[in-house]
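>>> Okay, structure incoming, though there's no sequence with it:
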């Protein structure tokens, strides 16, 4: 009898294997051979028989595209929970209907719990309706908060304002940290994380950078238990974002020692720099076109940011600075550069996130300093029509060539990876390929593409979603490419995007996701 230990557990056979390796820009025909949790061979189809044992599952994928597993390098599980907490108010039209829906929902939850709602549309409400008075009449002693779909505003009563410090028009994530402390302790939070994990698996995501505010309010304990029980189906690169206080380095030290296995590791700190350009809160090098005397509504606290980054760098942690405007990007680079000057040169892989507007000189500096760019390559999906896009009105034609400058980053040798800021958007890698190759918004405009010179090739964007993300997370030695010896984190798309037109790419879906050699999502027929 043949020794089954010599044979594959899974064989993926396809006409389209994209390795994500530099220099291999086109997919090729062959097989990917998986044993236990590793890729043990990438071979020619005619050699398939030597890998087949009695227990081998063979997936004949024809023209389906095999890729390394995707990496979403900026997700926010707490935000995912927040975005769907409480009663769904998407179908209410006014304050009266909203109040009725909230009252009905409140009957079915314990009196001790805060009443929450989501997807509330207050666009057509009078200002007086948005106030606390309507809710206060019914709920005097019980907090009520109903958030809009984008969570940019909320409807809340007085007691909720007093308890959480949240205001109607100041309810962004960082302002809601007290509420998050409660959400992460809900009885069903493990179920929520499993749902979150399944969502990611359905999009081919096998690794994430996950943001936890402060010390993650105890949720780190839950993640540890899930890892020990073998329940995690994606790898977690955990970061702490200081919100209620300064960076908690004791927490970082503890996590670094605590997580030594392959599914969770502590990376460092996420630091917010400026705000959104769309809200005039991004810090620009030159004034806004529509507000000629302003480079941004407020100036970030660069002194504290630099102190935090230097302290984190000295302890060997990676920092990811969130900057939108070109001035904020430049000053973030300055901070990282001074970390090197003061603490010494090392393989730090510090990163800057978002990078809406970037001066060409600073891209060169990013390359020289080894700074990774974590780009929101699906960001066009957040503006349904090109006519609603704000950039040219806010920054003018003279700086438009510096907007989302992906191609320039690649040409200058900057490591690029991708994030969705989930729940800002849900990862959809084929859709992102459409956006960054066509540079068109969801309505298909402009036909010639927005700042089309900065588009990316299909190969480059897939590399950004795979090896680029793994490099940023110090995992490129074992993940991110399809090659012998790498861990078997693999995604299969139901069509070969290299053979499709730009418009056809949007309809491609993930049909198979493998994490650590185990199938975690499958819409194919069972292996033969």
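Ah, there it is. All values derive from a computational prediction rather than experimental measurement. Residues are numbered from 1 along each chain as shown.

>>> C-alpha from now on. contacts and neighbour counts both.
Will do.

>>> give the contact list for the nearest residue to residue 416 once chain neighbours are set aside.
Once flanking residues are discounted, residue 416 sits nearest to residue 373: 4.9 Å by CA to CA, 6 or more residues apart in numbering. Going by CA atoms under 8 Å, 6 or more residues apart in numbering, residue 373 touches 351, 352, 353, 354, 355, 414, 415, 416, 417.

>>> Reformat the residues you listed as TSV; add secondary structure, neighbour count and distance to residue 284.
As requested, the contacts of residue 373 are exported to TSV (DSSP: H, G, I helix; E, B strand; the rest coil; neighbours: other CA atoms under 10 Å; distance: CA to CA, whole Å):
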residue	secondary structure	neighbour count	distance to residue 284
351	strand	24	19
352	strand	24	16
353	strand	26	16
354	strand	24	14
355	coil	24	12
414	coil	23	22
415	coil	23	23
416	strand	25	22
417	strand	30	23
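
>>> Comparison target below:
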């Protein structure tokens, strides 16, 4: 009888020893198709997470047998990817836009006026009417609008309407009066448009915009936080876990630091220092700032404006305006002075450059100072139009191209009119840029474009818009592969922010940031990519979005 009991007891003891010897973890995700985006682009079935970190990955059987988890997620065979990383965005601008009049997609100036009337009736307490997103290139009459209709319907309420690229604004006479602008006032790096009689039209371009925008009342901080949380929720809903906030004033950076110190925001933010030389010098003196979710170690400079506003700086005149080549927002000397100071620090330089003249200036100025480009990881934001003789400089000086694929499919309807049949070949040339540096940092530039990273993914690999236009793809020779696009919005984006050892792939010791989608973006047809839904978004092992 004792022998019989001993035989019963042995399996029980063995089972208990085995269970207690298993490592405890916080979360196991199993029964999945995990794209790790590691160096060999390997796939796994399951991951184990502890303390917000990936500690292991393997088959479902391996992970479930090695670990005891407080919680588990059955992915039901769905694909998992590293948390998506938007390498160029404007978080605070998106938060502002959610509280403004949304003019995206408007087909005429009359439609804009109707939207403003409805908004004003619903919000009579608003001291200013603020809107954004209009694009005259979508209208039958593609000329810039004037303030006449705004003056007619809103004679006593100041109006400020940003173009879709945020490089041009339309304002009314009330706003101009508040700003006390004079048509004789020079605006370096900007333009206050006037008519044939020398009167303001209401159009302000680039640096001229700030002359009016500085008078717009700043919302109270609790409204700002509310807007940021709404924007954050929107980003989580499409699988974004990290973003680059591409250029913020010291005041906004200080505010973000307070919010993250209070754990008021969860999205990971690589915030760039914008502003004038004095602002930049102040932050450089303070040194690199890095917390778990907020990093400040890049200086954002502005070389020129935007192609849609004809303020991008070109080597030759615009094809549809032979009197203009655009202009620089900062003089070559100003750019050189700032870069010469930053090069003596560990800070990164990231410069907005759209036109081929601006890109040449920035590349040559970088090359003057950067002798260790691989270590520095300096970036050009947009790199939108590049002269054929300048592409090799990205490789020569080891400059990272930070590009936004949906710009190509948004601009393709009118970009050739701006640039001509020859110059357009060097525009939105993502594959050619990839060949030079070996990596691309992919972003959206939201709210200029939609924040859904899968729209950028679709535009990068198919080179068509949401309607599948054009057949065969816009300059399809500059499409990139799906693996390259996924790397661009995960590990390469992280690399461009010095974070590839912490995030950007699903590997041991990295932040447990990941997204579960309802379809596999690596295998489904191109025309289905924009319809893919995010089922779950996780940051540091915590679910921050779950589709009901």
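Arrived safely. None of the values given here were measured: they were computed from a predicted structure.

>>> related to what we said a few turns ago, just confirm the residue nearest to residue 416 of structure 1 is within a helix.
No - looking at residue 373 of structure 1 with DSSP: H, G, I helix; E, B strand; the rest coil, it is strand, so not inside a helix.

>>> Structure 2: which residue goes with that one?
Correspondence of residue 373 of structure 1 to structure 2, assessed by TM-score structural alignment: residue 401.

>>> measure that match to residue 203 of structure 2 for me?
Using CA to CA, to the nearest Å, one obtains 31 Å as the distance from residue 401 of structure 2 to residue 203 of structure 2.

>>> do residue 296 of structure 2 as well
Distance, residue 296 of structure 2 to residue 203 of structure 2, using CA to CA: 34 Å.

>>> With residue 114 of structure 2 instead?
20 Å.

>>> So for the two, which residue has more residues nearby?
When neighbours are counted by other CA atoms under 10 Å, residue 114 of structure 2 and residue 203 differ, and residue 203 comes out ahead with 23 against 12.

>>> for the closest residue to the more buried one other than its chain neighbours, helix, strand, or coil?
Sequence neighbours aside, residue 170 is the residue nearest to residue 203 of structure 2 in space, at 4.7 Å (criterion: CA to CA, 6+ apart). In three-state terms, and counting by three-state DSSP, residue 170 of structure 2 is strand.

>>> What's the match for residue 170 of structure 2 in structure 1?
So, by TM-score structural alignment, residue 170 of structure 2 is matched to residue 154.

>>> cool, residue 311 of structure 2 as well?
Under TM-score structural alignment, residue 311 of structure 2 pairs with residue 281 in structure 1.

>>> any idea how far residue 67 of structure 1 is from residue 144 of structure 1?
Residue 144 of structure 1 is 46 Å from residue 67 of structure 1, by CA to CA.

>>> OK, contacts around the residue nearest to residue 203 of structure 2?
145, 146, 147, 159, 160, 161, 162, 163, 202, 203, 204.

>>> Measure how far the top helix by length along structure 2 is from the centre of its chain, please.
Scanning structure 2 for the helix with the most residues, using DSSP state H, yields helix 2-21. With CA atoms, centre = their mean, to the nearest Å as the basis, helix 2-21 of structure 2 stands 57 Å off its chain's centre.

>>> Leaving out sequence neighbours, find the closest residue to residue 94 of structure 2.
Closest residue in space to residue 94 of structure 2, ignoring its immediate chain neighbours: residue 447 at 5.4 Å, by CA to CA, 6+ apart.

>>> Just give the number of residues close to the counterpart of residue 300 of structure 2 in structure 1.
Aligned by TM-score structural alignment, residue 300 of structure 2 pairs with residue 270 of structure 1. Residues contacting residue 270 of structure 1 under the criterion other CA under 10 Å number 26.
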